[in-house]
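Novice: I need the structure of the sequence given here:
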Amino acid sequence: MSFKFGTIFITHVFGESHGTCVGAVVEGCPAGLTLEERDVQEELDKRRPGKGPYVTPRNEMDTVAIESGTYRGVTTGAPILMRIKNKDVDDSVYERFTQTPRPGHADLTARAKYHGHHDHRGGGIFSGRMTAALVMAGAVAKKVLAMHGITVHAHLVQMGNVRVRDDLSDEEIKERPYTNPFHCADEGAITPMRETLERAMAARDSVGARIECRVCNMPMGIGEPFFDSVESVVSHAIFSVPGVKGISFGCGFDAVTMQGSECNDPYVVRGGRIVTEKNDAGGVLGGLTNGMPIVFDVALKPTPSIGREQRTVDLATMEETTMTIEGRHDPCIGIRAVPVIEHVTAVAMADLVRRASL
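Specialist: Okay, the predicted model is just below:
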């Protein structure tokens, strides 16, 4: 089992979906940074459930408490413990899943690993609820990155077959995602996304999504080859988010159909700095940052909890059966995953920056 991430900026997560609380402990944060509960709360509110018709109606206030590591609103250098309480829990629908595992969930695999002793309620440690802990840690990580002028921004770029336009400006990506319920920077894509989601909900189904994340103002040369390249560390962190099925940097899998003359990013001088004319590398060469924005896409599967009848197995009788999942679930986990991807990325980058002794 592994509930920690990082080498110097270390994040520990704890809690379960329907336990008493969910939280994070952050080690390696330098002393002297301004950090108050309202700073973390502002970030947590971006992913909080119960905020609209297109996310789970589970109504958790997610009021954060910082219980160590700060004094008078400033970090002390000691481990920072943050937690939120779970209050709006409903265990009644989950008991039967111990005998009839839900397709697309970790019910069966967790049973195999923990021999039936895991907390299955609400998905336990495998629930999207655990991403609240990642956002708390990310709020601290953003403070570390801000010391160096580094910013992280994510936005929804695809829901089902609906895609945002390709010419979004940096300003739109920075300013617009949290002004609408879809965390999308393209205002023209919001209506078709809403229609896509409403069709899925009417069919008691769900849809997948794709999120783009950008890290800006990273200095050149950050990364730890061989096994802790920038892509390796970021990917490791991103795959801790439930529902993630893929990640690609820069031009990603499109590189397969390109020639070297197309894929290579030419070097030019702008304002006395060496930059690249385009950014198909996604800001990383040889596992090291090249000074351009780090750009990557994350694919998320459709929410596995759907109201349609699905086939499964009764573990008591070892016979095939069917099931319908009731409860409170997001029809598209990609919406609330936007701030999660943003903050997990901040956690990964904060560790790489600290390892570079910046």
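
Novice: only C-alpha atoms from now on, for both contacts and neighbour counts.
Specialist: Fine.

Novice: helices of the stretch 251-358 of the chain, residue ranges please.
Specialist: 260-263, 333-355 (DSSP state H, counting those that start in this stretch).

Novice: closest to residue 13 out of these?
Specialist: Each of these has some distance to residue 13 by CA to CA; the shortest is helix 333-355, at 12.2 Å.

Novice: who does the closest one touch, helix- and strand-wise?
Specialist: Helices and strands touching helix 333-355, by 3 or more CA pairs under 8 Å, 6 or more residues apart in numbering; DSSP states H and E, are helix 131-146, strand 151-159, strand 209-216, helix 230-238.

Novice: so which of the helices of the stretch 251-358 of the chain is nearest residue 129?
Specialist: Closest to residue 129 of the helices of the stretch 251-358 of the chain is helix 333-355 (CA to CA; 10.7 Å).

Novice: from residue 344, how far off is residue 153?
Specialist: As judged by CA to CA, to the nearest Å, residue 153 and residue 344 stand 11 Å apart.

Novice: alongside the first, I'd like the structure of this one:
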Amino acid sequence: MSHNTFGHLFRVTTWGESHGPAIGCVVDGCPPLIPLNEADLQPWLDRRKPGGSRFVTQRKESDTARILSGVFDDGDGPVTTGAPIAIHIDNEDARSKDYGEIARAFRPGHADMTYQAKYGVRDHRGGGRSSARETASRVAAGAVARRILGDGIVIRAGVVQLGPHRIAPDAVDFSAVYDNPLFAASAGVVPAWEAWLDGVRKAGSSCGAVVALEVTGIPAGWGAPLYGKLDAELAAAMMSINAVKGVEIGAGFGSAELSGEDNADEMRIGPDGGIVFQSNHAGGVLGGISTGQPLTARIAFKPTSSILTPRQTVTRDGTETDLRTKGRHDPCVALRGVPVVEAMAACVLADALLRHRAQIG
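Specialist: Just a heads-up that it's a prediction; the model follows:
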């Protein structure tokens, strides 16, 4: 199986399966002398880990990260050495027996059929390599990327739409995201959203959601034309996340409804002599290069495919059957997708920073 690595100068390779003994990643290209220890990784992993509320899978994983290489303490605290950073996370609560019924039947909406068609073999225990369990490794890598980027670049994401329920753009509050179990970007919607999602959960069904991303502090100039566009690489990174089916940058599809006059982000000179944009329909990127404005995107997650309602499918030997997926699953996979979105943005931006320095000096 190829294509387990992403990035150019900041490169991340993830490994492991949902029900294997462990998962992890190798981060290559991290500059030396950056302070880094497990405590820098754990807060981000804790935000993604399962079992945090009734609205996510009840699989119990501590997601405790161990750094195995690439860091050295010469007496002043551990710092990166420039060598590959290997990070290890144990799988502690896999229940493979929950997946016995799908050993031969393909779950609708999952990668079961495509993995079987491509490789001739698949790990049916929780989806194996295709499981969202793999995203814990991405969050660990994202924590390393944040250390490269520094505190001046702030990456925030949150759920702005749950099923048909939306948060008005002017009501989005990213500071509320990690203070509620729905990762909602508004405290005001939480009670109503909880009641609605409880109904979905108790019915054994699922729903989709939209996650908004905002990154501030990026200077103008990151990214490259024509095939290294910052927005293209960000979109590709987001599309690589499990269950993501759509990404829009800035105004996105809404820009198709605007006139040229409305869509143009007009500019003026600010009090300090710098350029000030009057709007940000471009989402902080023009010609694939950052403008210095906030980088904004919206990411659409499909409903969780594992539901209790029987769905029509087929088996490996070509028999038609109905299948209901048992086990412990998120009624809305986008909730725990929020820290994954942030992590993938961090990895893309760390790579963009290093490539910018390499070209410009």
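
Novice: what would you report as the TM-score here?
Specialist: After superposition, the two chains reach a TM-score of 0.96 (TM-score structural alignment, normalised by the length of structure 1), with 352 aligned residues with a CA RMSD of 1.2 Å.

Novice: just to revisit the earlier point, of residue 153 and residue 344 of structure 1, who's got more company?
Specialist: residue 344 (29 against 22; other CA atoms under 10 Å).

Novice: so how far is residue 89 of structure 1 from that one?
Specialist: From residue 344 of structure 1 to residue 89 of structure 1 the distance is 25 Å (CA to CA).

Novice: residues touching the closest residue to residue 63 of structure 1 other than its chain neighbours, list them.
Specialist: Leaving aside its sequence neighbours, residue 63 of structure 1 sits nearest to residue 84 (CA to CA, 6 or more residues apart in numbering; 5.7 Å). By CA atoms under 8 Å, 6 or more residues apart in numbering, the residues touching residue 84 of structure 1 are 21-23, 62-65.

Novice: with residue 162 of structure 1 instead?
Specialist: So residue 162 of structure 1 contacts 189, 192-193, 196 (CA under 8 Å, 6+ apart).

Novice: that one pairs with which position in structure 2?
Specialist: Using TM-score structural alignment as the criterion, residue 162 of structure 1 maps onto residue 165 of structure 2.

Novice: gap between that match and residue 210 of structure 2?
Specialist: 10 Å.

Novice: cool, residue 122 of structure 2 as well?
Specialist: The separation that residue 122 of structure 2 has from residue 210 of structure 2, given CA to CA, amounts to 30 Å.

Novice: have a look at those two and say which one is more surrounded.
Specialist: residue 210 (25 against 20).

Novice: in space, what's closest to that one - neighbours in sequence excluded?
Specialist: residue 300 (4.5 Å).

Novice: dump the residue contacts of the equivalent of the one you found over in structure 1.
Specialist: Aligned counterpart of residue 300 of structure 2 in structure 1: residue 299 (TM-score structural alignment). By CA under 8 Å, 6+ apart, the contact set of residue 299 of structure 1 is 208-211, 244-247.

Novice: one more time with 6 Å
Specialist: 210, 244-246 (CA atoms under 6 Å, 6 or more residues apart in numbering).

Novice: for residue 242 of structure 2, same thing?
Specialist: Per CA under 6 Å, 6+ apart, neighbours of residue 242 of structure 2: residue 132.

Novice: go on, residue 308 of structure 1?
Specialist: 204, 324.

Novice: run the last query once more with 10 Å
Specialist: 203-206, 323-326 (CA atoms under 10 Å, 6 or more residues apart in numbering).

Novice: go on, residue 322 of structure 1?
Specialist: Counting by CA under 10 Å, 6+ apart, residue 322 of structure 1 touches 100, 102, 309-314.

Novice: for residue 100 of structure 1, see how far away the closest residue in space to it that isn't next to it in sequence is.
Specialist: Residue nearest to residue 322 of structure 1 in three dimensions, not counting chain neighbours: residue 311, with 4.4 Å by CA to CA, 6+ apart. Counting by CA to CA, the separation of residue 311 of structure 1 from residue 100 of structure 1 is 10 Å.

Novice: which residues are common contacts for the two?
Specialist: Contact criterion CA under 10 Å, 6+ apart; residues bridging residue 311 of structure 1 and residue 100 by contacting each: 320-323.

Novice: now the alignment partner in structure 2 of residue 3 of structure 1, nearest residue through space, not along the chain?
Specialist: Matched to structure 2 by TM-score structural alignment, residue 3 of structure 1 sits across from residue 4. Of all residues beyond its chain neighbours, the one nearest residue 4 of structure 2 is residue 13 (5.6 Å), with distances taken as CA to CA, 6+ apart.

Novice: ok, the aligned residue in structure 1 for that neighbour to residue 97 of structure 1 distance?
Specialist: With TM-score structural alignment as the criterion, residue 13 of structure 2 lines up with residue 12 in structure 1. Look at residue 12 of structure 1 and residue 97 of structure 1: by CA to CA, they are 28 Å apart.

Novice: one step back: looking at the shared contacts of residue 311 and residue 100 of structure 1, state which has the most neighbours.
Specialist: residue 323 (19 neighbours).

Novice: quick check: the match of residue 3 of structure 1 touching residue 15?
Specialist: Yes: Residue 4 of structure 2 lies in contact with residue 15 (CA atoms under 10 Å); the separation is 7.5 Å.

Novice: which one's more surrounded, those two?
Specialist: Taking neighbours as other CA under 10 Å, residue 4 of structure 2 and residue 15 compare with residue 15 leading, 16 against 10.

Novice: would that one count as being in a strand?
Specialist: Yes: Residue 15 of structure 2: assigned to a strand according to DSSP: H, G, I helix; E, B strand; the rest coil.

Novice: what's it in contact with, if anything?
Specialist: Residue 15 of structure 2 neighbours (CA under 10 Å, 6+ apart): 4-5, 22-26, 88, 129, 134, 137.

Novice: the same query, at a cut-off of 8 Å, please.
Specialist: Each residue near residue 15 of structure 2 by CA under 8 Å, 6+ apart is listed here: 4, 23-25, 134, 137.

Novice: pipe those into a markdown table and attach distance to residue 239 of structure 2 per row.
Specialist: Putting the contacts of residue 15 of structure 2 into a markdown table (distance: CA to CA, whole Å) gives the following:
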| residue | distance to residue 239 of structure 2 |
| --- | --- |
| 4 | 14 |
| 23 | 21 |
| 24 | 20 |
| 25 | 19 |
| 134 | 15 |
| 137 | 16 |
